[in-house]
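[1] Just need the structure, nothing else, for what follows:
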Amino acid sequence: MSEVATVANGLEQNWTGLAAIEAAAALGKQQNDLTAAHEEMLSVGVILHEAVAAFTAAQTELTAALEAARAANCTVEPDGTVTGPPMTEAEHHDIDAAEQRGILVEQIAARISQAVQAADEADTQFAARLNALAGNGHDGSGLNLATANSDLSRLVPGKSGPKAVNSWWNGLSAAEQQTFIHDQPGVYGNMNGIPAVARNEANRIYLGQLLNQFESMPQPLSAADQQKLDGFQAIQTTLDSWGKDNPPLFLLGIGSQGQGRGILAIGNPDRSTNVCAFVPGMTTTLTSIANGDLASAHRLFDSAELVAPSSTTSTIVWLGYDPPPGDPTDPHTLAVMGSWRGQAGGASYDQFLAGIRSTHGSTPLHLTALGHSYGSFTVGQAAQRPGGTGADDIILIGSPGTGAANASQLNVPAGHVWDGAAANDEVTQLPSKLNVGMDSVVGPVLGPAGTAALDNTVDPNQLWFGTDPASGQFGANRFSVANGAALPLLQAHSQYFDPGSSSLTNMAAIVTGDYAKVTLTQPR
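    You can find the predicted model right below:
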C-alpha cells in the first residue's frame, strides 16, 4: 500500500495532463481497495482469535464436566442426559442424600449443556461474522468493526457491567449498531446495557435462527430439545399474533442455554416511569412464558394503568434461569429442590435489573422486583447480593422463602418488601427441611402423634427456604389476597394474577408507587 502511495505522489509531481489525472484516479481507487482489504484481514484475525478462545473455553468446561460425572459415577448419554448411580437402600430413606444426589446430577447436566451450547453459539456467531466480511466487502462507509469489536472485547467479558456496555453502545454509530445487531443478534440481543429497541430487533432475528437450528436437527429430538423448540415456536406465535391494540411487545432475551431463556416486556422499559420484572417459579418453560406468564404480566400492566392512569408502566416476564421442574407438594420433588438454581438465577436477574437502570431514559424510574413461588427465592437471592438488585420495591407472592432471615437483608428501604400469601396456598406453607427430615425418620416409628410433637420443636415461621415472608418475624408488609381455592391442590398458588383480584390490584398499586391504595393484612 505504501508503494502505491509513492507512485501516486511521483505521478502528481512529474506527470501532467488528462492521462495523468486518469492514472491518479485509478491508483487512488487501488489504494483505497488495498486499504480496505488490509482492514478486513485484520478483522478476520480478530474474529479467529476470539473464536479460538471461545471454543477452547467451551472444550475445557465440557472436559471438566465429564470428569466430574465420572468421579461421581454418573452416566452421560450422547444427548447430554446425566443419570446418577443407583441409590442404595439407605439412600432411599435419606432425604438429604437424595437432595445432594439430585443437585449434583443437575449441576453436571447443566455444565455439560452450557458447554455444548457455548460451542454451538460460538460456531454460529463467528461463522456469521466471517460470512458478513466475505459477503459485504468494503463499501466505503468507514465502518470500523475491527476497532468496535476490539473495544468490546476489552470492555465486556466479566470486567464491566451494564453501565459500561451502555456507554460503549451509545458511542457507536447507527450503522455500527445495525451491523452488530444483524451479524451477531444472539450476542447483542441478550446483552444487559443495550437499549430495549435494539435488543428486541436483534432477538427477533435470533429467534428465527434458533427455530431454523432446532427444526433442522435430526428427528426425533430429545425431550429437552423438543421442549425448547416448542417454546421458541410459542414465542414466535405470540409475537406474530400480538394485536395492534395491545401495548408494544419487546423480546428482550431469547436463548437455548439450559432449559431455555426468554424475556418479554409489555411496554418499553426504557421509556416507562414504572417497570416491574416478574420472575416465575417451578415448572416454568418457554411455552408458559409465551402464554400464561405473559398473560399474568399483561393483567398486571392493565391493572397498573387503572391504578395510575397518568403514568407509564412496563411489565416484564423474565425467564433468565432454570426453574425446578416438578410438583412442589411432592416430597420427591422437594428432595431435589435445592438452592443453586435460585442462586445462579439471582446473579443473572441482578445484572438484568442493572441493565434496565442503565438504559432507562431521562424520566424517573420506579423499579419493582416481583417473584412468584420459586421465583421469589430467586429474587431474594438477587436482593441479597452486594448492593442488592437496585429495585425500589420487592414483591413476593406464593413464596416458600427467600433464603433471608428477615426483610432487612433484601437491600431495599425499610417498608418496601411486600408479601402476598393465600391462606390455601400450600407452597407458602412448605415445612422447613428440618421438619421434613425429622418426619421422614420418626414418622414410621412414632406415628402422627410423635411426628407432631417433634415438629413443635421447630420454629413454625421457618419454611423450605428460610423465614416465612408472610410471618411477623420476617418483617414484610403483608398485603391482602383472596384465600384461594382449597382444591385441587396448587389452585390457590396460581390465582394471584386473577382478573379483578385484590392481590392483582395491590400489586399494581405497589408497582406504580401508589402505596396508599395497598390493602394490608395481619402477618401470620
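[2] Going by C-alpha atoms from here, please, whenever you check contacts or count neighbours.
    OK.
[3] what's downstream of whichever strand or helix holds residue 28, the next helix or strand?
    Using DSSP states H and E, the element containing residue 28 is helix 18-71. As assigned by DSSP H and E, the chain's next helix or strand after helix 18-71 is strand 75-76.
[4] following that following strand, which helix or strand shows up next?
    Remark: after strand 75-76, the chain's next helix or strand is strand 82-83, criterion DSSP H and E.
[5] now the helices for the stretch 401-524 of the chain?
    Remark: helices assigned in the stretch 401-524 of the chain by DSSP state H, counting those that start in this stretch are 433-455, 502-511.
[6] nope, the stretch 151-300 of the chain is what I meant
    162-170, 174-183, 185-188, 196-215, 223-241, 286-288, 294-307.
[7] distance of the spatially most central residue of the chain from residue 342?
    For the chain, residue 320 is the residue whose C-alpha lies nearest the centre (Cα atoms, centre = their mean; 1.8 Å). Residue 320 is 11 Å from residue 342, where distance means Cα to Cα, to the nearest Å.
[8] most neighbours per residue, which of the helices of the stretch 151-300 of the chain?
    Comparing the helices of the stretch 151-300 of the chain by mean neighbour count (mean count of other Cα atoms under 10 Å), helix 185-188 comes out on top with a mean of 24.
[9] And it, how far out from the chain middle?
    Averaged C-alpha coordinates place helix 185-188 at 14 Å from its chain's average position (Cα atoms, centre = their mean, to the nearest Å).
[10] Isn't residue 228 up against residue 256?
    Yes - counting by Cα atoms under 8 Å, residue 228 does reach residue 256; the two are 6.9 Å apart.
[11] How about residue 318: what's its closest non-neighbour residue?
    Spatially, and ignoring its direct neighbours in sequence, residue 318 is nearest to residue 263 (4.7 Å; Cα to Cα, 6 or more residues apart in numbering).
[12] Hmm, that neighbour is touching residue 249, no?
    No - assessed by Cα under 8 Å, residue 263 is found out of contact with residue 249, at 10.5 Å.
[13] So between these two, which is more surrounded?
    Comparing residue 263 with residue 249 by other Cα atoms under 10 Å, the one with more neighbours is residue 263, at 26 against 20.
[14] how much space between that one and residue 113?
    According to Cα to Cα, residue 263 stands 20 Å off from residue 113.
[15] Check residue 209 too.
    Distance, residue 209 to residue 113, using Cα to Cα: 19 Å.
[16] and what of residue 254?
    Using Cα to Cα, residue 254 is found at 16 Å from residue 113.
[17] related to what we said a few turns ago, what packs against the helix holding residue 28?
    Counting contacts by 3 or more Cα pairs under 8 Å, 6 or more residues apart in numbering; DSSP states H and E, helix 18-71 packs against helix 2-14, strand 75-76, helix 95-136, helix 145-155.
[18] let's see this one next to it:
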Amino acid sequence: MSAMTLRELLAADTTAFHSAASGWEGLAEDLDNTVESYISSTRDLGHVWSSGPAAQQAQTRVAKLRREISNAYQPARQIFHALDHHAYALGDLQRQAAGIIERAREDGYVIDETTGQVTARTGERTSGSVDAELRAVQSYADQLTVVVDRARSLDEQTAAELRRHLPDRDTGFGDLRPRDVSRQEVEQVRGRPPQEVAGWWYSLTPEQQEQVLAQFPDLIGSLDGIPASDRDTANRALFGGMKDDLQRREDELNRRITELLLQPAASLNERNANLRLAEELRRDLADIDAQQARLGKVDAALAQLGDRGYLLGLDTAGDGRAIIAVGNPDEARHTAVWVPGLGTTLDSTKGNVERVMHLQEAADVLTPGRAGDVATVMWLGYDAPELDLSVALEERSRQGAGPLVNFVDGLHATHLDGSTHLTVVGHSYGSTVVGEAALSGNLRADDLITAGSPGTHADHADQLMADPRHVWAGSATDDPVSNPTGNPYSVGALAGAHGTALGGLTEALVAAYDDGHGPSPHTDQFGANRYTVDTHGHSDYWNSGSESINNQARIVVGEYSATTIDHGQRPPDLP
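    Take a look at the predicted model:
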C-alpha cells in the first residue's frame, strides 16, 4: 500500500501531472505521425527492390522498425491517459480533504495534517456534549481516512499503469505484428456515438489504422469520430477507386460497341439486333459519362484547394453527397460547418466549395499570426430537396438533422485539444436542416448563422440556442426566398436563384416554401441578430470582400463586437 500521508496529498502538485500528461500525449502524436510517414515512405520498397538477399534483409529491417514504432504508440497514449486521469482525480481528492479540514476547523476542532489526527475542542463539557464531540471527532477522522486511502489507492493504480506500459528492457516495445482488424469489427463500430468511434480508433496502433484505411476505406471515410486526415485518406482512396472503375467500364463498353459494329452479320435481322444492342450500350456509356462529369466537379474542387482540402465524405448514390473541408478542423481554433440548400447535388460541388473557401479566407485573416486557425466545411451530408413538393415539406430537413448532429459531435471528438469554437451556417433550405438539428437540443454549436432562410421551424431564436445572442440571420433585400414581400417574386425568380429548371411548379408551391418553415429568422420578432448584408439575390452571400461574408467571418472567429448588425444584441467577444 502506498505510504501517502494527508500532508502529502494536500501538497501534491497536480499541475506537474497535467504537464507530464501533455508531454506523453505529444509523444504519442509524434509517434503516430512518424510511423505514418515511415509507412508511406517505405511502402513501395518491395516493388522497387524486390529480389536478392540484400533486398530481403532491407524489407525485414524496415518491417521490424515500423512495427516497433507503431507498437510504441499505444503505450505512450495509455501513459498519457493514466497521468491525465491521475491529475484530475488527485485534484478532486485534494478538494475533498481541504473541505473536510475547513468544516472541522470551523467547528473548533484541531487537525494534524501530518497524521490526520483530529483533536476535540477544549473547555467545559457535559457528558452529553462529550459523547457528541467524540462522535464528531471520529466522523471527521473517518472522512479524512477514506480520502487518504483513496489517494493511496489512486497512487498505486497509476504507478501500476505506468509500469505496465514501459518498454521491456531487452525487446523494447517488440516487433510483433499487431492483429489485423476485421471488416466485421469496423462494421460493428458504425452507428456508435462519435466519441466511442474516436476511442476505438485511438485504441488501434498506427499500423492497424493503416491496415484499416487500406482495406476498408468505404467504411472509414464516412465515419464520424475518425480524424479528418484519416477520413481524407480513406475517401481519396475510395474516390480513386470510383474513377478507375468508371474508366474500366467505359473502356469495356467502347470495346463491345466497336465489336458489335464491326462484327459481320449473317442476316439483316442479326445486323439490326447488333445495332439495337450497341444503342443500349451507348445509353449505358452516357450514364457513365454523366457520373464521371459529376466526379470531375469534386476533383476540380479538391484540386483548387490543394493541401488545404480534406475530403470527409463522398457518396454518388442519387443526387450524391459530399463533405469537403478547407483546412483541418481537428487543428483549427475556429470551425464553420456550412449546410447548402435547395437543388444541391454533386454537380454543385465546385461552386459551393468556393463559398466556404471564401469564408475561410475572410475569417483566417482576422487571426493574424495564426494561419490555418480557421477551417470551414461544405457539408452536403443529406439529400437536399429538389424544386418540387419536397422543398415545401419538412421531411428532408428532419432526415438531415441527425447526420448533422453526428458530424458536429465527430468534430468535437477528434479535435486535438477540444477547444474548438464551432459555428454552423445554413443557406436556404440548409437553414431548416440546421434549425431541426438545433431544435433537437443535441447540436453542439457555439453560433448559428442563416443566410437566405425560408424559416428554421422555430418561432423564436431562443428555441435554437439558450442564448439567442448567438443566433445570427442575414437576408438580402431582394432575396426571393427570405424576402418575398415587395420583390418581383415569382416561380422564375426562385428557380433562377438556384439554377433550377421550372418543371411544373406553381406560385402556390413557392408560397408553401416560404410559409411552411416558420417565420423568417431575420425579422425583429424572431429575436436573432440580423447581420448586415450588402449582396443581392439568393446566392451571393459569400462574395469575397462583401460586408455579408465579412460579418459571417467575424462571427466565426468570435469578433462579435466588430459585426455590423441591423438589429439585435451582440454577445461578448471570445477571449
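[19] So after superposing, what's the score?
    Once the chains are laid over each other, their TM-score by TM-score structural alignment, normalised by the length of the first structure reads 0.60; 338 aligned residues with a Cα RMSD of 2.8 Å.
[20] ok, back up a step: could you tell me which residues make contact with the equivalent of the residue nearest to residue 318 of the first structure over in the second structure?
    Under the alignment (TM-score structural alignment), residue 263 of the first structure pairs with residue 323 in the second structure. Residue 323 of the second structure makes contacts with 311-314, 377-381, as judged by Cα atoms under 8 Å, 6 or more residues apart in numbering.
[21] out of the residues you listed, which is most surrounded?
    Neighbour max across those (other Cα under 10 Å) = residue 377, 30 neighbours.
[22] is it fair to say that residue lies in a strand?
    Yes - counting by DSSP: H, G, I helix; E, B strand; the rest coil, residue 377 of the second structure is part of a strand.
[23] need the strands for the stretch 351-500 of the first structure, in chain order.
    Taking DSSP state E, counting those that start in this stretch as the test, the strands found in the stretch 351-500 of the first structure are 366-372, 393-397, 417-420, 462-463, 466-467, 477-478.
[24] which one of these has the most crowded surroundings?
    When the strands of the stretch 351-500 of the first structure are compared using mean count of other Cα under 10 Å, strand 393-397 is most buried, at a mean of 28.
[25] ok now that one, how far from the chain's centre?
    On the basis of Cα atoms, centre = their mean, strand 393-397 of the first structure sits 18 Å off its chain's mean C-alpha point.
[26] What residues in the second structure pair up with it?
    Using TM-score structural alignment, strand 393-397 of the first structure pairs with 447-451 in the second structure.
[27] neighbouring contacts of the matching stretch?
    Residues outside stretch 447-451 of the second structure that contact it (Cα under 8 Å, 6+ apart) are 422-428, 431, 470-475, 521, 541, 552, 555-556.
[28] Check the mean deviation of it from the first structure.
    Comparison of stretch 447-451 of the second structure with the first structure after fitting gives an average deviation of 0.3 Å (mean Cα distance after the TM-score superposition for the first structure).
[29] Now do stretch 11-22 of the first structure: everything it contacts.
    Counting by Cα under 8 Å, 6+ apart, residue 24 sit against stretch 11-22 of the first structure.
[30] what range in the second structure matches it?
    Alignment note (TM-score structural alignment): stretch 11-22 of the first structure is unmatched in the second structure.
[31] Equivalent analysis for stretch 187-195 of the first structure, please.
    Mapped onto the second structure using TM-score structural alignment, stretch 187-195 of the first structure spans residues 219-227.
[32] same question, stretch 117-135 of the first structure
    Under TM-score structural alignment, there's no match for stretch 117-135 of the first structure.
[33] Go ahead and measure how far that stretch is from the middle of the chain.
    Using Cα atoms, centre = their mean, the offset of stretch 117-135 of the first structure from its chain centre is 23 Å.
[34] looking at it, residue 367 of the first structure is touching residue 389, isn't it?
    No - look at residue 367 of the first structure against residue 389 with Cα under 8 Å: they stay out of range, at 9.6 Å.
[35] sorry, back to before: got the end-to-end distance for the match of stretch 187-195 of the first structure?
    Distance between the boundary residues of stretch 219-227 of the second structure (Cα to Cα) amounts to 14 Å.
[36] Can you list the neighbours in contact with it?
    Counting by Cα under 8 Å, 6+ apart, 186-187, 190, 193-198, 201, 212-213, 230-235, 312-314, 330, 406-407, 409-411, 413-415 sit against stretch 219-227 of the second structure.
[37] Distance check, the residue nearest to residue 265 of the first structure when sequence neighbours are not counted against residue 522 of the first structure.
    Spatial nearest neighbour of residue 265 of the first structure, chain neighbours left out: residue 316 (4.2 Å); criterion: Cα to Cα, 6+ apart. Per Cα to Cα, residue 316 of the first structure is found 29 Å from residue 522 of the first structure.
[38] same deal with residue 287 of the first structure?
    37 Å.
[39] Could you do residue 232 of the first structure as well?
    From residue 232 of the first structure to residue 522 of the first structure the distance is 43 Å (Cα to Cα).
[40] And for residue 71 of the first structure?
    Distance, residue 71 of the first structure to residue 522 of the first structure, using Cα to Cα: 51 Å.
[41] Stretch 27-35 of the second structure corresponds to what range in the first structure?
    The aligned range for stretch 27-35 of the second structure in the first structure is empty, by TM-score structural alignment.
[42] List the contacts of that stretch.
    Contacts for stretch 27-35 of the second structure (Cα under 8 Å, 6+ apart): 66, 69-70, 72-74, 76-77, 206-207.
[43] redo that, cut-off 10 Å
    Applying Cα atoms under 10 Å, 6 or more residues apart in numbering, the contact partners of stretch 27-35 of the second structure are 21-26, 36-41, 65-80, 205-207, 209-210, 416.
[44] Quick check on these: which are buried?
    Using 16 or more other Cα atoms under 10 Å as the burial test, the contacts of stretch 27-35 of the second structure include 21-22, 24-25, 36, 38-39, 66-80, 205-207, 209-210, 416 as buried.
[45] Just give the number of residues close to residue 222 of the second structure.
    Per other Cα under 10 Å, the neighbour tally for residue 222 of the second structure reads 23.
[46] Could you do the one 3 residues further on as well?
    The criterion is other Cα under 10 Å. On that basis, residue 225 of the second structure has 28 neighbouring residues.
[47] just the helices in the stretch 51-200 of the second structure please.
    53-106, 127-164, 183-189, 194-203.
[48] ok and the last one relative to helix 53-106, angle-wise?
    Direction vectors for helix 194-203 of the second structure and helix 53-106, defined by axes from the mean of the first three to the mean of the last three Cα atoms, to 10 degrees, enclose an angle of 130 degrees.
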